[in-house]
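Colleague: structure for the following, please:
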Amino acid sequence: MTQPSPPSSKQRVLALVVARRGDDIADVLASIEPQVYEVEDVVVIADRRPDSAAEAAGPKTARRLSEALDMVDGQVDYLWMLDSRTTARPDALAALIETAESLEASVVGSKVLDSDQPDRLLSVGGPTDVFGFPYTGLERGEIDQEQFDVIRDVAFLEPASLLVRRDLAEGLGGLDHTLPYLSFGLDICQRARVVGGRVVVTPGSEVFSRSSGAQRPTTWREQAGRLRTMLKTYSLVTLLWVLPALFLVGLATWLYRLAKGVLTGPVDWIRTWAWNLLYLPSTLQARRRAPTTSMESDAELFRFQVRGSLELREIAAELGALLGAGAEQEAPDDRASPAFWQRPDFITTVLGVALVLVLTRSIIAEGLPAIGYVLPLAESAWDTLRAYAGGWHPGGLGSPEPMHPSVGATAAIQFLLGGGGGAAGILTVGAVASGVAGMVALIRRLGLSRGARLVAGAVFIAGFPALWLAGEGYWPGLLALGGLPWSLAGVAGPDPETGRGWMGRLGRVGFATAASAAFVPLSIVIPVFFGLVWAVVARRSRPLVVGAAGSVLALPVLLPWLSGRGLADVLSSGAPFHPDPSWWVAIPLLAAGTVAAAVARGHPLSVAVAGVVIGSVGFLVARAGSLGAGQETTAAGLIAAAAGAALVVAGALDAPASLGIDVSLLRTATAYAAMAAAILVGLTTLIAAPAGRMGLPDDRFAAFAFASSRAEAHGPDRVLLTGPAETLPGQHRVLPDGTPYRLIGGVLDYPQAWLPEARLGDEVLEETLVGLIGGEELRPGELLARFGIRWVAASGPSPIADALSAQLDMRPLAGLFVGDSAGVWENDVPAYRAMTDQGVAWSWVAPDYAGRSSGGSVRIAENADHRWGPGAWQQDGWANRVPAEAGVATFGGVGSFRFQARAAAVIVILLVGLSLVRARREAEDEPV
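Modeller: I've put the predicted structure just below:
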């Protein structure tokens, strides 16, 4: 390097060594002594001054800048600030002085190289975002090839070596010793800019320092330091919008890091703001001492800042890499490039997000339609969780039987989302997005291209199996798609090298399996089956072990629902699905799978074979309704078929690329035929795009709002609903003559979608309806009132609707219809679910009843169970009677079910914790 010539007029320089706790300053002092440009004196800035003997033997020591200046004879023109970990080349100071004098710069910084690897760059200054987050523009481990050797204005300099005009430093009120390393440099640069000073970096001045780690800017101390700097340098107008934005960006960033396994994220975010609140008085005092800020000074700062948040850009880049490259990607660069949108991984992310938005845009804008099992969540998530944990099942005339696991899962998510009414839509869109991202991650881990990953994700969440579930209104099936591919990705992933890594892997597989099984319980076996198939295809046994472990770990999520049913009941209960794909979907998918399995090589061959096996078995299970398979079994079969179809398409798309130049033209052409078939299958996913609600049919149950709009003071009463089976919400019961019917509790919500086994009251209701159809009763209203049925609604042709045309005490409501035909009838007889001896109605406040306290008792029109109370319980026919003096009637709960539900919740929380366990990162340097 050419040694710069000293300026003509000698400028006096004071070297200030900013000592950090525990650092040895001998090296930095030794590098000051041989400088070509001599310093007037050297002063160490340290929190503690040494004793007299040590100070006499070593350099001068001061705690503040003012003390340091007092120790020097005469005035100095510049302060050369060196970090205690810095060593400088002999010509470093001369280059700084020459640049400062020639450019009239107020602050000049050096090029910083790695002391352990002297040819590696650590910092050459750079811009920041509006929040002060630095952008170095360097790749990790970038070699110094003089590519940045140009003097330029910057917003930020690392304080390894800074030359600052003495009058500027004094005018700014001195140095801020409360700030950590990076924020210390930012503070000096920002305050210099505010007063119109010029901040530049000169590559002719080279110093060496130890790397502080890629994560150093994200530590809470640096975050807190940047916030303090903003409070001192920005005008009040700018702070009014910057501080709320920083609050939200910080919250999002720390939550994201929490999801990555940085468990201290939220705590550090709180510490950032708490530290600034603690030091707010001194911050305000420093702001008053500093020159007046204004919009003009802000504009000067904005000139050297990039738009937006660099931290959010990093997150977006990492998410893009996750979608495009899976979890085992290489670590990101030290700083995200502002041009991250040009990366292939980000393009894949944008296309994936666009796909999700197109398929769910109506759900986002208008909410979910009410159809099939797609029903509104209960008003109170907490009360639903109470009922789920061993409480009263609200389906039909009620039961102590445990509710479906999806009821507890949706209520828990609703509770975590704040209990808002939009939780169902958020959950649906989130499941679709998670399904796409998970399948992309799975296909990446299986070694296929970005195009194959994205198309496979589309086929998984919008192929014919998923659309069949949506067409049937089976909402839990759509939600189960969100967790399954992440489970399979964990099964197929590489084996960790440490026990900690194995803990995290099993935790993630278990949690992802639980996230799927909570909605479709029998999908819990799919990871085991996939592990078996992949173990055979990949010729290694670990996938089977991991899949089995994940299923076992996820098993508690099915409690207490599973303990209340036998295996035979789980396999056979509920109306099965009968999927029948169109030929223009089935034939291309079959062709893609068989041809790819026959001609592909390498990874595409393995993926295609696994997809053919899993998809074929899944489809056969989905079609096993004629063999006695029930709803849960066939739903799990459809989900397995969706996963198999995605794998087949991915393998077929990459089949041509797997062939070398040594294959025949016929084989190559056949591989391209498989690829074309896979593209056709991918195009079929656009069927759901026009409506924008994931293939769900139009809203059918909004008309049930009449039960609420016409309710009396005690709230909505029960509705007896009849009509064709496909027009009824959730599950239904069937009379001996095949007439479908079911009860709903006035306000139709998701917990009522599932019906428990029929009990005494349900049997009596069935007998009553059989008599009504047979014409045995001309005044059915009085009989139905005993069940709390105020309304009868027919969503289509039904023998019950025909029988009501000849009765006397059920009044038809002209002009009110539910469905395509039939009508609605109102009971002329008071029909209350709970009524006292005095005829006063009580309200259903799920899962309890509440009303005016009185003497006597209250009749509860729920299936008889001795756990109703408080007080002495009596059976009233098929119903319950309890004392009315408490003004409330509650179900005492089933202790074993309550324990199982709580244990399941604890295990899920433990799985979440395990899933966050990652390999330990390299320890970071402690802040100043």
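
Colleague: only C-alpha atoms from now on, for both contacts and neighbour counts.
Modeller: Noted.

Colleague: longest strand in the protein, please.
Modeller: The single longest strand within the chain, with elements called by DSSP state E, is strand 199-209.

Colleague: which helices and strands does that one pack with?
Modeller: strand 87-88, helix 92-103, strand 107-114, strand 152-153, helix 181-194 (3 or more C-alpha pairs under 8 Å, 6 or more residues apart in numbering; DSSP states H and E).

Colleague: out of the ones you listed, nearest to Val734?
Modeller: helix 181-194 (71.5 Å; C-alpha to C-alpha).

Colleague: what angle sits between that closest one and strand 107-114?
Modeller: 150 degrees (axes from the mean of the first three to the mean of the last three C-alpha atoms, to 10 degrees).

Colleague: so what does helix 181-194 touch, helix or strand wise?
Modeller: Using 3+ C-alpha pairs under 8 Å, 6+ apart: helix 181-194 touches strand 199-209, helix 220-233, helix 295-302.

Colleague: the ones you listed: which one's closest to Trp878?
Modeller: Taking the helices and strands packed on helix 181-194 one by one with C-alpha to C-alpha, helix 220-233 is closest: 62.9 Å.

Colleague: between the closest one and helix 295-302, how many degrees?
Modeller: Orientation note: helix 220-233 sits at an angle of 140 degrees relative to helix 295-302 (the same axes, to 10 degrees).

Colleague: what lies in contact with helix 220-233?
Modeller: Outside of helix 220-233, the residues within contact range by C-alpha atoms under 8 Å, 6 or more residues apart in numbering are 131-133, 179-184, 186-187, 190-191, 194, 216-217, 239, 268-269, 271-273, 275-276, 283-284, 286-287, 290, 293, 927.

Colleague: now the next helix or strand after it against helix 295-302, angle please.
Modeller: Per DSSP states H and E, helix 220-233 leads on to helix 236-260 as the next helix or strand towards the C-terminus. Taking the same axes, to 10 degrees, one finds that helix 236-260 is oriented at 30 degrees with respect to helix 295-302.

Colleague: what residues of helix 236-260 count as buried?
Modeller: Going by neighbour count (16 or more other C-alpha atoms under 10 Å), the buried part of helix 236-260 is 238, 242, 246, 249-258.

Colleague: one more, please, to line up against the first structure:
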Amino acid sequence: MSVHSQSTAPYAAAAAPEFPRHVVTAVLVSHDGARWLPDVLAGLLGQERPVQDVVAADTGSADDSARLVTEALGAERVLHLARRTSFGTAVDEAVRTVGELTPDDLPYLKRPSGWDPVTRSWRDDAYDLPELPHGEPVQWLWLLHDDCAPEPDALAEMLRVVDTDHHAAIVGPKLRGWYDRRQLLEVGVSIANSGRRWTGLDRREQDQGQHDQVRTVLSVSSAGMLIRRDVWEELGGFDRRLPLMRDDVDLCWRAHAAGHRVLVAPDAILRHAEASARERRPIDCAGRFVASPHRVDKAGAVYTMLVNARGKMLPWVLLRLVLGTLLRTLAYLVGKVPGQALDEVAGLFGTLLRPGRIFAARRRRGSGVVDPAELRGLFPPPGATVRATFEQVAGNFGSGSDADSGGSRHGAVESGPGGDDADFLEIEQFARLKRIGRKPGPVLFAVLLLVSLVACRDLLGGGALAGGALLPAPADVSDLWGRYADGWHPIGTGGTQTAPPYLAVLSALSALFLGSTGFALTLLLVCSVPLAGLTAYFVSRPLLESRLLRAWASIAYAFLPAATGALATGRLGTAVLAILLPLIARAAVSAYGIRHGGYARGSWRATWAYTLLLTLTMAFTPVVWPLAVVLGIGVLALRRDEITAYGLRFLATIGTPLLVLAPWSVSLLGNPSSFLKEAGLEFGTGTASALDLLGISPGGPKAAGGLLLLGIVLAALAALMRGERRFAVRAAWVVALVALVFAGLTNGSGWAGPATLVYGIALIVAALVGADGARVRVAELSFGWRQPVAALIALAAVLAPALAAAGWMIGGAAGPLERRDPVQVPAFVAEESSTRDQPRTLVLDGTSPASVSYALVRGSGARLGDAELAESGGSNSHLDKVVANLVAGSGADQGSQLSGFAIRYVLVRDGAPREMSRVLDATPGLSRLSQLDGSALWRVDRQIARIMIVPPGAGSEQLPVGSQPVEAHSKIPAGGSGRVLRIADAADSGWQATLNGRALTGKTVDGWAQGFELPAEGGSLDLTYETPITHTAWIWAQAALGVVLLVLALPGRRREIDDDLPEESVTVPAEPVAGEGRRARRLRAAAQAEAAAEDDGEDGEQLPEEEGEYDPARQTTDPYAQQPDDGDPYAPQGETQDPYAPQGDDGRYASVPQQQQYGDWDAQQYRNADYAQYQGEQQPTAADPYQQGAAPVYDPYGYPQQQYDQGQGQYDQGQGQYDQNQGQYEQGLYNPYEQGAYDPQAQYDQQAPYDPQHPDENPAPVQNPWPTGNASRGESE
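Modeller: Now for the predicted structure:
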């Protein structure tokens, strides 16, 4: 029968249901939902308060959805629409084809006739009743998805709410998970300004009644939404521009604006599978192709916000949407899910690029009758979405899953011992210490931090960290970044040399601490020892499980002489290497697939992590790059069978740092000796002896001698004698020997600290592997020389780091490094250097008159990075000649030569030869000013400025021009022709000058300085340095490469785990426990009993002796899986797989899932079964009679209601057979609410179906459950 066919069957009289005034029409939309429809239809047809009418719309389902709804509801009540029909369109079509039921269609709404069939007389009391005793009927639409199953009392609870609150126009239920029936999905929903769907629930939050309050909400889900029909028609239904998602939020938002109320009824419960959102089926209604749910949801969110936001809030909403989309796109890219990043962008611009639709929708909505301020409380509170975002990010990038940490997905958490377990509790006085011993990582870091703070007591306080190899850091992070990114560096006479890349890394770190460069330096230096120990502890986990040995190894590594010596001498590069070296070693091992037992397959993510760490470390200590090259070549030699795969990894690891750090890295290749240097000044080179290097000591201040750590070396040598795990020990020794060679090479020209760090960590790894289980192995040997020697080596190895830590803590960490004023010149000189003249200071130092060093200082002194910039820029030969003449004491006036370099002051450091001061005193044009802390200061007796106007005559007076450190914007007077604008900076093509907007011609002055030809006129002078576009482009490219490398190295976003799946039961066998206590004896007995049971099971399988006995071997997580030999007429004949499991070979969900075939069911067995009133929670394996093609339909209002009799209609629990002596219906008095009543305490007997031999006890098959008529015109008879 088609949906448009005419039926002449009369609608029988019916008893009044609960809440009779409310007439409910259920609208069910199906689309490839055959796997959920059995439960959905069972819930719909099994409502305690049935609906008055129902209509279904199937949108081109490719499975059995259309057949299921047709068999359950009748062909005349099913619409067949196109596959691309949206949910809102399907509901509109269904509502249009079904008419409103009037009192003529529902006789119980009218006044009774007054005829009493018992007394066969007329009763007069009926005449006093009004024509409509229950009041004017209220028409409702109950919208249902094909994946949401209502509980039996869901409709009754929602009608109870609307019957109490007459202003309610839309009511929604509480949504729970499909399988996890205690998991809350929604109890009302809202939307944030960023478009985020907001439920106010935590992930996997369990329903404990915490949200069971009827309240006003912004929106309820369209799954189970109960809406007044007049309100539906007033609002025009769902917006056709929202094909699937966010249509409910838009509809309810419009209802609020129109003055209606939207409530949530938490006592009404629906189970929702969220099939489209969880990608359990494709979305075909959002375009010509299958769409991603993320993109559909994003587009719906943007559209909903833009069309419903009030006028003055629209710009703010648009800005929030764009910025939020940008941030989420970046987050998805970092999480390595480019598909969702593309969905974010496509969803946003797919809506914004159609402004006509947005403006048309805003015109249709109008201004509304409700003040938007009244709805403010229905939106998420400020900051709530930010907190949820951080929690989501933490969860996405977390290393563990919730399932791992939280146990079973649906399982309960044991709150504590009870019953018998309480008898075995012990009161342990040292429980807290034992808990600390199980997780010593944080405690270890705290101890190391305390030791470090005590040792660095003189390095804490005011001032800047400086001394040794460290120069003071700039006060502002922008200044530090400028020293790296600027095209012109005002160091000495200026230049365009390449800045060291560690400045960029330090700038990024300082930005994390609100731009405090001093705090970033303090963190890297003062906390380098505890941070090194912490990283060493955590990366040692794969080596062995003993926390005690790992703690010893981390302490020994943290107090290596190279680490403490780097802190004392301000060697920033070695300090950073000490922190990152354990991470580098761990990443390298994973990248090359090296395991202690041999080889494994390396991962590309570990390769990129190794590359990122190597790049960061190379920026501070370049020596790690040649070390990585040599060791990588050795690994390739070992893995020559897979040379192609690991050759690519090697090239990526070695080539990427050179690319990212170019052109600085290219300069290292041109001068290989530069690889042996590190960040900062050259300080204390070649001080370690051969014994020091063998004893892991690079020498220098605060670096313990080599003899102290010989115990670690001996322990590493003893590890070579171990029979097992030889590969790990030998690999560690190969690394140690290579690093020792590099240490010897470095010791001649620089500090061997970085190489000795690698040497030391390799020896510690060898000793650590050798110590694992050493006590047991030594104890198994007969007593001899091995035991005393092993004890002495162990004692020396343990005492070495302890003594090093004690000596470092007592003596203090301060050495050349100290806290002091960063100003390196007298205060008034520093103040004067920042004026418009920009004067400079020549600082002289040396050990003898024949060996003099100098520095041209700008401002208050040199800062971090200036040493490398000055070295790479080279010296100025003209300035070398001026300084040589000045120190030599030629007797000539040196003022003119010094003024050419803008030198106003000459400072001689304390410790310089006395002859130098006597020469300067006798030099004409210099005036001695003062002597402070052994340093003497002279002033040049001339007009000094960085920019001067030089007239054409030789004897004419020069005119100073105000300027900044690089640029100048000043007024200059008119003068004669032939003037030259002279700048005391090196000549370069990037200098540009304009006078009144006209470009000036550049020239080189005095063979090195930049100059410009000035016309006779005066005006506004603008001097700038134009950074080459290639330099700026490469800085951006470096930043982009760094971000890409970071993204590749970070762990990917965790795959979204569907947390509403069938629970897999995992049986954990009992294990015997050593000990003689009562609890240990009990556990051993349980383990023995299980072992005996397994032995019996091997001889022969034990089957249940009685019907219905639980057999774990016969259970499955699939509620529709076949139970062997149990006679279940609803089990499919064959498949027992998880209905939500991937259907395709590629592990993804198929577009059309496999469905159980109704033709295989035993229809004859349940031919006359009818629907029983459901009084408990729905069971997934419950028999659903409507699924049978021959199942009769019923009329819920065709018979008078009778009270439920607890003594009738039940199954006999003992035999599992229906008791024919009880529950017999009188002939002609069929009660659909009594037959087959569900008893939650009774045992379901699958072998005892309804007796087909008594058809007279079952309802007639011609009964129809719904009033029939022409659905297209809404007629009924």
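
Colleague: relative to Ile358 of the second structure, how far out is the closest residue to Asp250 of the second structure other than its chain neighbours?
Modeller: Of all residues beyond its chain neighbours, the one nearest Asp250 of the second structure is Thr304 (5.8 Å), with distances taken as C-alpha to C-alpha, 6 or more residues apart in numbering. Distance, Thr304 of the second structure to Ile358 of the second structure, by C-alpha to C-alpha, to the nearest Å: 9 Å.

Colleague: ditto for Ala566 of the second structure
Modeller: In terms of C-alpha to C-alpha, Ala566 of the second structure sits 63 Å off from Ile358 of the second structure.

Colleague: what's the answer for Arg310 of the second structure, then?
Modeller: 13 Å.

Colleague: number of nearby residues for Gly224 of the second structure?
Modeller: 31 (other C-alpha atoms under 10 Å).

Colleague: so it, which of the three states?
Modeller: Following DSSP: H, G, I helix; E, B strand; the rest coil, the label given to Gly224 of the second structure is coil.

Colleague: matching it against the first structure, which residue comes up?
Modeller: The equivalent of Gly224 of the second structure in the first structure is Leu162 (alignment by TM-score structural alignment).

Colleague: what sits against the residue nearest to its match when sequence neighbours are not counted?
Modeller: Distance criterion C-alpha to C-alpha, 6+ apart; nearest residue to Leu162 of the first structure, sequence neighbours excluded, is Gly109 at 4.6 Å. By C-alpha under 8 Å, 6+ apart, the residues touching Gly109 of the first structure are 96, 125, 157-159, 161-163, 199-202, 205.

Colleague: show me what Gly109 of the first structure aligns to in the second structure.
Modeller: Per TM-score structural alignment, Gly109 of the first structure is aligned with Lys174.

Colleague: if I look at that match, how far off is Phe87 of the second structure?
Modeller: From Lys174 of the second structure to Phe87 of the second structure the distance is 21 Å (C-alpha to C-alpha).

Colleague: so the residue nearest to Ala554 of the first structure when sequence neighbours are not counted is in which element?
Modeller: Closest residue to Ala554 of the first structure apart from its sequence neighbours, by C-alpha to C-alpha, 6+ apart: Ala514 at 4.6 Å. Using DSSP H and E, Ala514 of the first structure maps to helix 499-517.

Colleague: ok, residues contacting that helix?
Modeller: Around helix 499-517 of the first structure, the neighbours that count as contacts under C-alpha under 8 Å, 6+ apart are 479-484, 486-488, 490-491, 495-496, 523-524, 527, 546-547, 549-555, 557-558, 908, 911-919.

Colleague: how does it look with 6 Å?
Modeller: Here helix 499-517 of the first structure makes contact (C-alpha atoms under 6 Å, 6 or more residues apart in numbering) with 480, 483-484, 486-487, 490, 496, 523-524, 550, 553-554, 911, 914-915, 917-919.

Colleague: ditto for stretch 646-658 of the second structure
Modeller: Here stretch 646-658 of the second structure has contacts from Thr611, Thr615, Ser665, using C-alpha under 6 Å, 6+ apart.

Colleague: what's the local residue count around Asp119 of the first structure?
Modeller: 14.

Colleague: Pro588 of the first structure is nearest to which of the helices and strands packed on helix 181-194 of the first structure?
Modeller: helix 220-233 (54.3 Å).

Colleague: quick check: that closest one compared with the second structure, mean distance?
Modeller: By mean C-alpha distance after the TM-score superposition for the first structure, the fitted helix 220-233 of the first structure averages 7.9 Å away from its aligned residues in the second structure.

Colleague: so which of the helices and strands packed on helix 181-194 of the first structure is nearest Ala758 of the first structure?
Modeller: Ranked by C-alpha to C-alpha, the member of these that lies closest to Ala758 of the first structure is helix 220-233, at 58.0 Å.

Colleague: off-centre distance for that closest one?
Modeller: How far helix 220-233 of the first structure lies from its chain's middle: 28 Å, per C-alpha atoms, centre = their mean, to the nearest Å.
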